[in-house]
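Participant: Sequence and predicted structure are below.
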Amino acid sequence: MMKLHKFLTFASEAEIVGLWGLAMIVLALIATLAEVRRQKRARIDRVGWVPWRAIFLTAAITGGGLILLAIKGLLAG
């Protein structure tokens, strides 16, 4: 735990942005799994109200953009 705290304390902005991008990609994967689960529901009239497709799209685009910015920052030094 102390190692993680030390890493986050001294991480560059590019590394922090990269971690946020990775978190957004994980959220997009979770939204994809939830959408697949919703589509395979036995009772079609109980589909739920969460817009998983929109959450996936928003998280994937945001995560991809943040990761690209992080890579650019890490390569620049």
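Facilitator: Structure's in. What do you need?
Participant: contacts, neighbours, all on C-alpha from now
Facilitator: Fine.
Participant: wait, Leu22 sits on Ile61?
Facilitator: No. Between Leu22 and Ile61 there is no contact under Cα atoms under 8 Å: 11.6 Å.
Participant: Can you name the element that comes right after the helix or strand hosting Lys6?
Facilitator: Element membership for Lys6, per DSSP states H and E: helix 2-10. Next helix or strand after helix 2-10 toward the C-terminus (DSSP H and E): helix 13-39.
Participant: one more structure, for comparison:
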Amino acid sequence: MGLIERYELLSDAGQVAVIGAGLWALAAVFALMEWRRTRRRKRDLARLEAIGWVPWTGLFMLAALLGAGCLAMSLPVVLRG
């Protein structure tokens, strides 16, 4: 049985919990990218223009809050069994 079939067999609360956990994992990646960006010592404007700019903190907050909301909604049903 594949991952998609196993996901389809979960309850609604289980599916929401998986989505929430995935959003938290994505938030961790965003936090890592923000940490890498702030660790750089050189603030060369030409280099920044060449590589672009991504609001990692805002993306982190969005993913973390949505993930926490999904987990909070699914927690009572998942704990009940």
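Facilitator: Structure received. Quantities reported herein were computed from a predicted structural model and do not represent experimental measurements.
Participant: Mind checking the TM-score on these two?
Facilitator: Superposed pair, TM-score by TM-score structural alignment, normalised by the length of the first structure: 0.84. Supporting alignment: 76 aligned residues with a Cα RMSD of 1.7 Å.
Participant: Give me the angle between the helix holding Lys6 of the first structure and helix 13-39.
Facilitator: 120 degrees (axes from the mean of the first three to the mean of the last three Cα atoms, to 10 degrees).
Participant: In helix 2-10 of the first structure, which residues are buried?
Facilitator: When burial is assessed from 16 or more other Cα atoms under 10 Å, helix 2-10 of the first structure yields no buried residues.
Participant: Tell me the helices and strands packed up against it.
Facilitator: Using 3 or more Cα pairs under 8 Å, 6 or more residues apart in numbering; DSSP states H and E as the contact test, no helix or strand touches helix 2-10 of the first structure.
Participant: So what touches that helix?
Facilitator: By Cα atoms under 8 Å, 6 or more residues apart in numbering, the surrounding residues in contact with helix 2-10 of the first structure are Ile16.
Participant: returning to that earlier point: between Leu22 and Ile61 of the first structure, which has more neighbouring residues?
Facilitator: Leu22 (19 against 15; other Cα atoms under 10 Å).
Participant: For the nearest residue to that one once chain neighbours are set aside, give its distance to Glu13 of the first structure.
Facilitator: Nearest residue to Leu22 of the first structure in three dimensions, chain neighbours excluded: Gly63, at 6.3 Å (Cα to Cα, 6 or more residues apart in numbering). According to Cα to Cα, to the nearest Å, Gly63 of the first structure stands 15 Å off from Glu13 of the first structure.
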